[in-house]
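Undergrad: Sequence and predicted model, in that order:
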Amino acid sequence: MFSAVSRQYCTRYDVKRIALQLQPGVVAAAERVCHLDLLFEAGYRVQFKLQGELALLGESLSRIDADGTLTAMAGQGDSAAQEPLLERFFKSIEGRLQRIRHEQEVQNIRYLGNTFVLHGRTVFDVVADEDGRLTIEMHRGSERQQAMLLASALLDGLYDGSIVPR
């Protein structure tokens, strides 16, 4: 089976494969949960659970590949019927995919030798890194003013968007 929607979202977010595994509730009346295991092209993996109506996608599919190939569970084979459900599925996890991509981008930023901007105004260069204590030079016109910054504070700023690479 093939899904254009799946190929589009997997391409957009560099997802190599999504494995789906439906898990029964603890009691018969409990809401079912679908365990998702996402493997990204860069080699990292993220796992989370999906509840509600969209968790039932795990009843019909066991895998979604980047090229749009769907691996159906036994007896499930109509990809056209799956497209609207797959579109809702991807829209429901799109926020998570965006956060995962942002986190991965932040994790890949090299501090030393790079220039950053704090709150859109203060420009600084990271000139040294001693065990997570960064020496920075803030741009003050043509002058540079040295200061210290913890690598964890820079990382926090990159995550929340108050600091951006230049």
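TA: Looks like it arrived, so ask away.
Undergrad: contacts, neighbours, all on C-alpha from now
TA: OK.
Undergrad: Contacts for stretch 23-34, please.
TA: Here stretch 23-34 makes contact (CA atoms under 8 Å, 6 or more residues apart in numbering) with 20-22, 35, 49-52, 55-58.
Undergrad: which of those residues tops the neighbour count?
TA: The most crowded member of the contacts of stretch 23-34 is L20, carrying 24 neighbours; neighbours defined as other CA atoms under 10 Å.
Undergrad: how close does it get to A28?
TA: 21 Å (CA to CA, to the nearest Å).
Undergrad: ditto for G141
TA: As for G141, its distance to A28 is 68 Å (criterion: CA to CA).
Undergrad: cool, Q76 as well?
TA: Counting by CA to CA, the gap from Q76 to A28 is 23 Å.
Undergrad: Show me which of these two is the more surrounded one.
TA: Higher neighbour count among Q76 and A28: Q76, with 13 against 8, using other CA under 10 Å.
Undergrad: okay, pairing it with this:
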Amino acid sequence: MSRSAVSESYCRRYDIASIGFRREAGVTAAAEPVCHLDVRFGEGYSVQFKLQGRAAGIGETVRRLLGDGSLECARAVDPAALEAELAALFREIDGRLQRIRHEQEVQRIRYLGNTFVLNGKTVFDVVEDVDGRLTIAMHRDGGRQQAMLQASALLDGLYDGSIVMRPPSTR
């Protein structure tokens, strides 16, 4: 098994336990090849997606990449060329992994007892959660004003960034 410094660094950044690679020919002879990626994260969840075209070429060389930078390769390759190819792969998938990480962070947020900020202005606390209907207390002119909010609306706002959770130290 070879080792890759760029892979180890990248895997540490996203808490990746392993990435499996499976390359397939295109559906027709003229179609671009496809490489299936199976990304497993340290927290136990995984995602699968495909690479096409030039990016799919990594599947000819690498079969499996582990979080510590270890590589299972299909054939012997020049280590410097492989590092360059892996760096290109990580640039290609970085945006996807950022979105996946954001989604996982949002899904871990507990609503009840936390403070949130809507559009950088409206601050509110979630004081009660009854079957997905949240009672919130908005901070208004030194006081609190109660309102209702659907948990799904809070989740949507967290996903799109219009709502952010305020860190405990700034509450």
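TA: Alright, I've got the coordinates. Please read these numbers as outputs of a predicted model, since none were measured by experiment.
Undergrad: Can you pull the TM-score for these?
TA: Scored against TM-score structural alignment, normalised by the length of the first structure, the superposed chains reach a TM-score of 0.96; 165 aligned residues with a CA RMSD of 0.9 Å.
Undergrad: hang on, the earlier thing: got the contacts of stretch 23-34 of the first structure as CSV, with secondary structure columns?
TA: Output for the contacts of stretch 23-34 of the first structure, formatted as CSV (DSSP: H, G, I helix; E, B strand; the rest coil):
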residue, secondary structure
L20, strand
Q21, strand
L22, strand
H35, strand
K49, strand
L50, strand
Q51, strand
G52, coil
A55, helix
L56, helix
L57, helix
G58, helix
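Undergrad: any idea which of those residues is the one closest to E137 of the first structure?
TA: K49 (43.9 Å; CA to CA).
Undergrad: List the contacts of the closest one.
TA: 33-36.
Undergrad: Read off where the longest helix along the first structure ends up in the second structure.
TA: The single longest helix within the first structure, with elements called by DSSP state H, is helix 79-107. Here helix 79-107 of the first structure aligns to the second structure at residues 79-107, judged by TM-score structural alignment.
Undergrad: Mean distance between that stretch and the first structure after superposition?
TA: Here stretch 79-107 of the second structure, set against the first structure after superposition, deviates by a mean of 0.7 Å using mean CA distance after the TM-score superposition for the first structure.
Undergrad: Give me the distance from that stretch to the chain's centre.
TA: Relative to its parent chain, stretch 79-107 of the second structure has a centroid offset of 9 Å by CA atoms, centre = their mean, to the nearest Å.
Undergrad: list the buried ones in it?
TA: Across stretch 79-107 of the second structure, burial judged by 16 or more other CA atoms under 10 Å covers 82-83, 86, 89-90, 97, 106.
Undergrad: nearest to S4 of the second structure, of the residues you listed?
TA: Lowest distance from S4 of the second structure to these (CA to CA) belongs to E83, with 6.6 Å.
Undergrad: re earlier: by neighbours, which of the contacts of K49 of the first structure wins?
TA: Comparing those on neighbour count, C34 comes out first with 22 neighbours (neighbours: other CA under 10 Å).
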